[in-house]
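Enquirer: Got a predicted structure plus its sequence, pasted below:
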Amino acid sequence: MLTRQMFFVVKMVWSFLITLGKLSQRQLLLKAEEYSHLLDIRASSTSLSALKLTGSSKIVLSLDLAASTCSHAVDKANVVRLSGLQKKLYCSALKAVENLLDLQEKTSIKELAVQFGCTGAITLAQEALHSYEEDYNSKACQEMDFTTLLFQGAALCAACRNLKLKMDRIKLVQKIGVKKTIFDRLVADLERHVIKVLESKKIVTKKRSRTLLDEVEKQLQESLEPNPKAQKIDETTKKVNYAEWKKRILESAAQAKNASEKS
């Protein structure tokens, strides 16, 4: 665990990197120390070694996150230099620590789609991620936060690839701050759910089309088949018409007979 003495070592250097507003430097350092302690609790020594984090780099990362939380700007170039890490490795470590401390940026699929100019993929990406989440929850016991930038971005990327919509994949990976191999693997998994969603929509569409076709055929068949009630009415009409015709003929014959007798 990092000591207060180690934070004091960085304190003088950090004062050259940040201009404090209402918050005092002490308050900022206390927030950084809090993050460092949480990191020691939540991260194993193995995971920290995998990130190549030393004592000083952990302090710098904690201070960087504290400054971000307190809405203070920092000189990223000097921060990276102080950490002793390469820029790319520092950015990856920063994102990993954010995830461990639940400080990661929350961005929706819709917001990402607007940023990357691919709003046409929003609905499909949301449905694919929902399908992925349901599948994961049915198999795994461990809870997973699917609102993180990683899942939101991967779902959007998977939908764009299927719909053949252009997006800056490299920029998205940099924004997420995750290794490309991890991102590509998640995108591949989500692409399977994109296909699953599209296939389910096709089945529903076919069922609806079939129902409409069946209804048309039914109506056509009914119109061609003889209607017993209509036949009965038609026969009754014919009988009435014949009786009236016969009556008129007899009346005309009687009138003609009377006229001849008078003459």
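Expert: Right, received. Where do you want to start? Numbering: from 1, shown residues only.

Enquirer: contacts, neighbours, all on C-alpha from now
Expert: OK.

Enquirer: what about the most centrally placed residue in the chain, which helix or strand?
Expert: Central residue check for the chain by C-alpha atoms, centre = their mean: the C-alpha nearest the mean position is that of Q126, 1.5 Å away. When secondary structure is defined by DSSP states H and E, Q126 falls within helix 122-139.

Enquirer: Next up, a structure to set beside the first:
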Amino acid sequence: MDKESFCKLASKMGLTSVKVISQAEEYMRLAQVKRVSLGSASSTAVVCLELAATSLKFPFDKDYATRLSGLNKKVYQCSLKALECVLGLQANLGMAELAVRYGCMDALNTASLILQRYEYSLPAAQQQDLDLSTPLFTSAALFTACKCMKARVDKKLASCSGSKKAVFDRLCSQLLKFGQEICSGTSSVKRPATMSLKRQKTLTENLQETEDDDWLLKSPKQQKVSHLRGEESEDDTKQNYEEWKRKILENALQNAAHS
């Protein structure tokens, strides 16, 4: 787009500042270098003008800018976020800040684990080049964590990714399996342990109760016999020990006599 057409668009948006127009032209040039296409040249120019006006804090009519771009409101906002991300103009909010902003603090820990497992699943070469702190990954991880935890999530969270909906949805589908493993694993680890302890305790108690019942069912005479047998068993053990001890001493004395 030539400079004259660019200035006309700026004038229609109520932007006459040379500083704003220069900044917008620079954004337009960078968008062309990075091969970012937002539809037509005029729609890209309008987006660049809005970004320049916003960064330099110049007021303008956002609704009119959207109509002037020839794009519907939803597509315009996505294009704006995408170019803002590509040009590095978006203030990168951390995952915790995003969680606070969109009211999903409960999902923060799960989202962090999802990103960790996603990173470990990739080859070492890809892990080195990967930046999981970008808005695309942090917003997608939080969105996925909320979905796996069946918690309500503000759909505007997806707009913070700075990427097209198709890209965001594709990443969420890749993260989903990790989120499901984490959420199902958290509940499945605790249950078997509790159930196992219950079974062991019940079995021990049942055995003890069975022994007690057997004892109580015996007649007084049978109880006395069992008691006497127990005493006899203890006496036998003592006698065996004394016999063993006596033989050891005899052998020791014989060896001493021969030496």
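Expert: Sure thing, it's come through. These numbers come from a predicted model, not from an experiment.

Enquirer: Which residue in structure 2 aligns with Y35 of structure 1?
Expert: Alignment note: Y35 of structure 1 maps to Y27 in structure 2; criterion TM-score structural alignment.

Enquirer: Now do the contacts for that match.
Expert: Residues in contact with Y27 of structure 2 (C-alpha atoms under 8 Å, 6 or more residues apart in numbering) are C48, A52, L87.

Enquirer: Contacts for the helix holding Q126 of structure 1 next, please.
Expert: By C-alpha under 8 Å, 6+ apart, the residues outside helix 122-139 of structure 1 that reach it are 109-110, 113, 143, 146, 151-152, 155-159, 190-191, 193-194, 196-197.

Enquirer: go with 10 Å
Expert: Applying C-alpha atoms under 10 Å, 6 or more residues apart in numbering, the external contacts of helix 122-139 of structure 1 come out as 108-114, 142-147, 151-160, 162-163, 189-198.

Enquirer: same thing with stretch 187-206 of structure 1?
Expert: Counting contacts by C-alpha under 10 Å, 6+ apart, the residues outside stretch 187-206 of structure 1 that touch it are 124-133, 135, 150-151, 153-163, 181, 184-185, 207-212.

Enquirer: how about 8 Å then?
Expert: Contacts to stretch 187-206 of structure 1, defined as C-alpha under 8 Å, 6+ apart, come from residues 124-125, 127-129, 131-132, 154-155, 157-159, 162.

Enquirer: Tell me the buried residues within those residues.
Expert: For the contacts of stretch 187-206 of structure 1, burial is judged from neighbour counts taken by 16 or more other C-alpha atoms under 10 Å, and it is met by L124, A125, E127, A128, L129, S131, Y132, A154, A155, C157, A158, A159.

Enquirer: residues near T107 of structure 1, how many?
Expert: Number of residues near T107 of structure 1 (other C-alpha atoms under 10 Å) recorded here: 15.

Enquirer: Structure 2: which residue goes with A113 of structure 1?
Expert: Under the pairing rule here (TM-score structural alignment), the equivalent of A113 of structure 1 within structure 2 is A99.

Enquirer: isn't its match right up against A141?
Expert: No. A99 of structure 2 is not in contact with A141 according to C-alpha atoms under 8 Å; the separation is 10.6 Å.

Enquirer: circling back to that earlier point, of the contacts of Y27 of structure 2, select the buried ones using a ChimeraX command.
Expert: Buried members of the contacts of Y27 of structure 2, identified by 16+ other C-alpha under 10 Å, are gathered into one ChimeraX selection as follows:
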select :48,52
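
Enquirer: Same check for the contacts of Y27 of structure 2, but in structure 1.
Expert: Among the contacts of Y27 of structure 2, those whose aligned partners also touch in structure 1, counting by both residues aligned by TM-score structural alignment, their matches' C-alpha atoms under 8 Å, are C48, A52, L87.

Enquirer: I'd like to know which of these are part of helices.
Expert: Using DSSP state H, the members of these that fall in helices are C48, A52.

Enquirer: which among the kept ones among the contacts of Y27 of structure 2 gets closest to S69 of structure 2?
Expert: When the kept ones among the contacts of Y27 of structure 2 are ranked by distance to S69 of structure 2 (C-alpha to C-alpha), C48 comes first, at 10.7 Å.

Enquirer: so what's the closest one closest to, chain neighbours aside?
Expert: If the residues on either side of it in the chain are set aside, C48 of structure 2 comes closest to A24, at 5.0 Å by C-alpha to C-alpha, 6 or more residues apart in numbering.

Enquirer: now L98 of structure 2
Expert: The shortest distance from L98 of structure 2 to any residue other than its chain neighbours is 7.3 Å, reached at S139 (C-alpha to C-alpha, 6+ apart).

Enquirer: likewise K87 of structure 1?
Expert: Using C-alpha to C-alpha, 6+ apart, the nearest residue to K87 of structure 1 is V80, at 6.0 Å.

Enquirer: What is the aligned counterpart of the one you found in structure 2?
Expert: The pairwise alignment with structure 2 assigns V80 of structure 1 to T66, based on TM-score structural alignment.

Enquirer: Share the number of residues neighbouring the aligned partner of V167 of structure 2 in structure 1, please.
Expert: When structure 1 is aligned by TM-score structural alignment, the residue opposite V167 of structure 2 is I182. One way to gauge burial is a neighbour count; for I182 of structure 1, by other C-alpha under 10 Å, it gives 11.

Enquirer: Wasn't I182 of structure 1 part of a helix?
Expert: Yes. According to DSSP: H, G, I helix; E, B strand; the rest coil, the state of I182 of structure 1 is that of a helix.

Enquirer: Next, work out how far apart it and S92 of structure 1 are.
Expert: Here the criterion is C-alpha to C-alpha, to the nearest Å. By it, I182 of structure 1 lies 12 Å from S92 of structure 1.
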